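Asks: coordinates only, sequence not included:
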C-alpha cells in the first residue's frame, strides 16, 4: 500500500509532525501515531506493508524515528520517504513531481531494472527520486531541500518491499506479446518442443531452464533447447549416478576450468533424476549409458546471481520444510534432521552467486550438521570452479574422495568425445546433414577435435570453444573436398579472444559492437549502467578507423540492440545493468568477458577529444540534478555508478586524469 500525502505540515512542541487540513487546523494525531498504528496492527501477519510519501514541511522527523532504527527490516511494516529534513521546509511539491516523473520514466523504459525482478527495488526508487529533487533544487530559486529516505542496516534483505511493479518484468506464465524483451526471451530457449506442463517450472528459483539448456549441449551453438547432444564423461556420469542412488559419502564436488562442461554434466543428471523433469526431458538424457533413477526429495538450485537468502528459501520450498518467515541455515539443518532420510541438493554456479564465500560456508555447515543416527542432514552435489577462495570446500571433497575434476580427462578420451560431439552437432544441421556432406562433416569434426586437444594448455573448455566455432562454420560454404574441411578445422582459434576477434571481423555492419563489449568487460559489482557504457564505449573506439562511421556517441537503445547480435554466449539482459539489485554476471561467458573482450593496456590510453578512458567516464561535466532529456548529452550524473569504473582504473594503475605508461604484456587483473 502506498499513502501519498501532499499537504502543509507543522511541528509540535513535543517534536511530533502534524498535517494541516483544508480547514487550516492540524490533525488530532501526529504522523508517528499513524506509523505506530501500522506497526502495532493485530494480528501481525495481516498487517500491510505501507509506504508513506510525505510531501510536506518538517516531514523528515517521521523518517528518522529512534524506534525505527532498532527494528529488523523483515518485521518493519511502515516505511517513509519525506520531502525535507526534520524541521526544514519543502517547496513546490517537488517530491510529488519527482515521484510521478520517476514512475513515468520506468514505464516508458527511460529508467530500467532487471527484467527478472518483479518489482522496482525500493532503494533504486529512492535514489532516483532523491536525485531528481536535487535537480529541482539546482534549477530552483536558491533554496535547500533534501529528501529523507528510509534507513535500514547494511546487508538487510529489502526484496520483500514490493511497492511498485516492474513494467519490464517477464513471466513465463504470461509474457506481454508486444514487449520486446518478451519476444527476445522466447527466442533463445524455446520450449515448444517440451511438454507444456514444464512451463510452470521454468520460472521457479531452481532455474530448470539452466539445467535443461546445459544438458542439451547446444545452447552455446543454437541458443535453444533442440535435442540432447551431451557426449562423453562416462566415468563421471557413472560415478554420480551411483551417488544419486545413495552410495558413497554425502559430498561430491564437480570442478574444472570455465567451459569444461560442469553445468552440462550436472544438467543432464538433474534432468534424469528430478521427478518433475525426468518424464518430460527424455530426449536430453536417454543417451546416457548409466542414467540415474528418479530421486525423491531432490532440490536443485542455480546459484548464479542469487543471494544466500534466496538459495536457502529455494531449498526450504523444494524440500517442503515448514518454516515461518526468513530462515537461517541452522533452521534448515534442524528441520532436515527430523526428516525420514537425508534429502539431496544439487547446486550449480556457486562461484557466480552474490556472495560465493558466504554460500560456501552455508554448504559446509549443512554437510557438517548431523542427524540423530550420525548421518549428514543432506547429500550435496556442487558445481564450482577450482579457485583459491573455495579451498575449504575443495579440500573437504578431496578428503572424502568426492572431487571430480573434469579438466583431468585423458587426452585420447577427450579427443574421442570431442569428435563425437562435433560430428553430431554438424549432422543436426541442414548444411552437413545430407549424405553428400558426410565426408566433409567427418573430416571437419576430426580436424577440430585434433586441434583442440593439442598438448598446449587451453584456459577454457574445449567443448565450449568447439560449440562456439560451429557458428562460424555455418556462416561459410560447405567445403567441397576433405582437404578443405581439414583446413577449415585447422583455422579454428584455440582461445576465446581469438574466437571473438573472428566473430567480430565478420560483422562490419555493427562497428559499435567491439567498443560496447570492451566497456562491459570491465563491469563490476552491480554491472555497468547504460550512461557509463555509452561514455566508455566512445573512449574505447579505435579513433582512426571507426570515428567516421560511429559518430560521437552510441545511444543507449543502440547498445541494447547490439548485444543480441553478439552471439558468443553473452545474454543482453545480464550485460547492461540498469542499476538493478542483481549483480551483472552472466554464465560462463560472463566470466571470460574480461579475458577475451578486454583490449590491451595501450587502449586505456586511447585519447578521444583529448581525454583518456578514465576521463571520458568520470571527468565529463556533471550536474547534481541530471534529468534525462533535459540537459546536454555531455552532462550526466554518475553518482554511485562511478565507483566500479574508478575501481577498475585503480586496478589498471590509473590514479588521475591521465593513465600512466604501462609496459606491454603486464597482466590485467
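Replies: Structure's in. What do you need? Quick caveat, the model's predicted, so the values are computed rather than measured. Numbering: from 1, shown residues only.

Asks: Only C-alpha atoms from now on, for both contacts and neighbour counts.
Replies: Fine.

Asks: The spatially closest residue to residue 314 that is not a sequence neighbour: how many residues sit nearby?
Replies: The shortest distance from residue 314 to any non-neighbouring residue, by C-alpha to C-alpha, 6 or more residues apart in numbering, is to residue 205 (6.0 Å). Residue 205: 19 surrounding residues under other C-alpha atoms under 10 Å.

Asks: check contacts around residue 205.
Replies: When contacts are counted by C-alpha atoms under 8 Å, 6 or more residues apart in numbering, residue 205 touches 301-302, 310, 314.

Asks: Which members of those are positioned in strands?
Replies: Residues of the contacts of residue 205 located in strands (DSSP state E): 301-302.

Asks: Residue 448 and residue 492: what is the separation?
Replies: Noted for residue 448: a distance of 7 Å to residue 492, by C-alpha to C-alpha, to the nearest Å.

Asks: put this beside the first:
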C-alpha cells in the first residue's frame, strides 16, 4: 500500500505509530488486515493510506488484527492508541468535526453493561497431582486469559491451587457475595478425582475425601443465585471398563441455571490439562475477536463455546482426539443459550448506534438486526438489490435507475385502497433486474425499514399492512410464519391454511395488506409454495366483504414451466411484468444510465472514472449487452453482467499501467466471472472454495465447514489428473479468511443459527454457474 505523507501534530503521531505496528506485523495487505474483522479491505486500506482521522471501531479492529502478527501486547497497545486517538479528536488544529472518542473500556463487563448486561466473574481451582507443576501452569494460563476478559480486575477473577475439596463451595459462596447484583459466574475445576457408584468426586483419590460434583451442581441449581457455567478437567482412576458416556452426566432434571462442560478422564492422568489448554486457546481467540461470532451477538452463544472447545481438542495438530466418552456435556436447551458468560468482542451496539456507524459490512449487521423478528424478510437482500452496488453502507447513494414504468405501476397498485386485482408477478431471466425492482418497492414501503431514509417516507406503509419474504432456500412454513409476524397475526400462525383463515377474517373496513415474495424459483419445494400458499392467496377474498381481495400479492420468479398457472393468472388480470420483454432500446438507455453512475462511484478497492470516460464506457457496454444477437440463454441478464463487469473495470483502473478502456465486454455471466478469476494469481484453493460456496443453502456456509469442504473439493479436482495425489490439507483459519476477503465482492455475509458468520454468493446465478462449471469454463465459453 502506497502511504500518503503524514500530517503534523497528534494525527501524524497516531498514524506514525500505526505504521510502526504495520511494519512490525510484516506489512500485511488490506485484504489480510480485513480478514476476520467486520470491515472490508477498502476500509482498512483507507485507514492505512489516507492519514485521515480514523473511526475508533475501525482502528480498534486493525489493532486486534495487527498486534498478534507484530507480537505487540494487545491491551497496552489498545490503551496507547486510545490516548493518541483522544489527542487527535481534542485537537482543534485537525480542522475536523469529530464526535468525542468512545471510551475504551478495560472491563468487558462494563462494555457489556452498555448493551444492558454484564460478563461473568470466574473461579479457577487447580489441585496438583504427581505431575508437579503442570496443573499450576494450566491454572495460571487460564487465569490470565480470564483476567484479560475481565479487564484485569482481580476482584472478578480468583485463581487458587491446592484448595481442599471442602473449601471449594464456601469459596464460591464468598465470591458470589462480592458483587451485587449477582451476575453470571464461571467455575473451572482441574485436578484429580475419583468416581463412585453414582457420581464423580473432585480433589481426591477416594470418593469419601472429595467434592461430590453431582450434589455440588444440584445445590448450585437449587439455591437462588446466578447462572453458572462449570468447566471440568478431571482425571480419575481406571474405570471398570464400561466407559458408558452417560456415566458422566452429573445433572438430571435441572431447570436451566447451571451448564456443565468438560472431561472426566479415566485411567490416563497424562491427559489432564488438555481440556484446560483448549479452553484457554478458545477464550483468548474470543477476547482477540478472531473467531467468527456475528456482530449482532452481544455474548458468545454457549453452544458455540462448547463446539469451539471440542474442535480445538479434536483438531490440535500432533495430539490424538479425546474419546467421546470422556466428555461431560450438560447444557440446558434454551435458557442459557443467551447467557452472558463470555463477551463477544466483535459485537456492535444497538440499532441506533449501529446505523450511525453503518459502513461496509457493519451495515449488514444493522440490516440483519432489523429482521430479527422475521428472519425470512431478509432486508439485506432487498436493500442490496435496490442499492445496485456492493457493500451495504446505508448512507451511500442508491444507484438503481430505469424501470420507471414498472415501478410506477407497482407503486400505484400498492397505494390503491381497493385494488382491482390481487396478483402481480415479475418475471425475467437471472440478472434481468427482478429483485432490484422488488427491492425498491420493499425498501420504500416496509414499516420495519423506515431507518433507510434514503428511500424517503412518502410510500411507507403502516405496521401490520406490509410483509415481504425472500424465499430462497425456505420451506413454505418458514415463509408463512414470517408473513404472519410481520402482519401482526401472531407467532401461533404456522400453517398456510391458518394464514389464509386469518387474512380472510379481517374486518371489512381494514386496509388490504400487501405481501411480497421474491425468489420463488429458489425456494425449497417451490411447488408447495405455489399450491399451498401463493395460488390460494391470489384467489382469497375477505369473508366480511365478498368480492374484495383479502391481500395484494407480488411475486418475483424466473418464468419456469412449473409456475405457468401463477403466470397465466397474472396475465389474465393484467398483472404480469416480464422484464425480458422490455424493448431493447429502453433497456440500452436504462443500462447506460446505471453504468454511468456506477463507474463514477467507487467501492472496495475500485477506482472511479471521470464523467466523460464513464459515459463512453457505459454506452459501449450497454450497446454490447443489449445487442439482440446476444445469447439470451446464457445465465446472467444484462444488469447482473453489467454489475460484475463494472467492478472488474474499476479494479483494473486502480492498477498502474492498466487500460480498462480496452477490456472487452463479456457476453454473459460465466465469461465475466472467468475473466476475473483468470486475472488472479493461480491458487489451488480458490475455485474449490467457490464451488463449495455454490452449494450453500439458507444463510450460507460457516467458515469452519467451508475449510473442510474446500479441502475436499481441492483434493477431488487434483485427483482428476493425478489419481494417486495426496489429500490437500485443511486450510488454516487465516488462509480461508484471506480467500474470502479476496472475493468479498461476490459474497453475502449473514448470521447463522449458531451465531457465527455464514457466507454465500450474493446472487443465485453465480451459484448456478459454479455448480455447472466446477472444474472451469467450457471450451466455447468465449
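Replies: Perfect, thanks for sending it. Everything numeric here is computed off the predicted structure, so don't read it as measured data.

Asks: Would you give the TM-score for this superposition?
Replies: The TM-score (TM-score structural alignment, normalised by the length of structure 1) is 0.61; 552 aligned residues with a C-alpha RMSD of 6.0 Å.

Asks: More neighbours: residue 448 and residue 492 of structure 1, which one.
Replies: Higher neighbour count among residue 448 of structure 1 and residue 492: residue 448, with 27 against 21, using other C-alpha under 10 Å.

Asks: Show me what that one aligns to in structure 2.
Replies: Residue 448 of structure 1 maps onto residue 624 in structure 2, with residues paired by TM-score structural alignment.

Asks: Not including adjacent chain positions, what is the nearest residue to its match?
Replies: Nearest non-adjacent residue to residue 624 of structure 2 (C-alpha to C-alpha, 6+ apart): residue 665, at 6.9 Å.

Asks: sec struct for that neighbour, please.
Replies: Secondary structure for residue 665 of structure 2, judged by DSSP: H, G, I helix; E, B strand; the rest coil, is coil.

Asks: Show the contacting residues for whichever residue in structure 1 pairs up with it.
Replies: Mapped onto structure 1 by TM-score structural alignment, residue 665 of structure 2 lines up with residue 492. Residues in contact with residue 492 of structure 1 (C-alpha under 8 Å, 6+ apart) are 448, 451, 469, 499.

Asks: Using a markdown table, please lay out those residues together with distance to residue 198 of structure 1 and secondary structure.
Replies: Formatted as a markdown table, the contacts of residue 492 of structure 1 follow (distance: C-alpha to C-alpha, whole Å; DSSP: H, G, I helix; E, B strand; the rest coil):
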| residue | distance to residue 198 of structure 1 | secondary structure |
| --- | --- | --- |
| 448 | 36 | helix |
| 451 | 39 | helix |
| 469 | 31 | helix |
| 499 | 35 | helix |
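
Asks: got a winner among those for most neighbours?
Replies: Going by other C-alpha under 10 Å, residue 448 tops these with 27 neighbours.

Asks: That one: what's it in contact with?
Replies: Residue 448 of structure 1 touches 419, 466, 489-490, 492, counting by C-alpha under 8 Å, 6+ apart.

Asks: of those residues, which stay in contact in structure 2?
Replies: Contacts from the contacts of residue 448 of structure 1 that recur in structure 2, judged by both residues aligned by TM-score structural alignment, their matches' C-alpha atoms under 8 Å, are residue 492.

Asks: got CSV for the contacts of residue 448 of structure 1, with distance to residue 664 of structure 1 too?
Replies: Shown next, in CSV, are the contacts of residue 448 of structure 1 (distance: C-alpha to C-alpha, whole Å):
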residue, distance to residue 664 of structure 1
419, 38
466, 30
489, 31
490, 29
492, 26
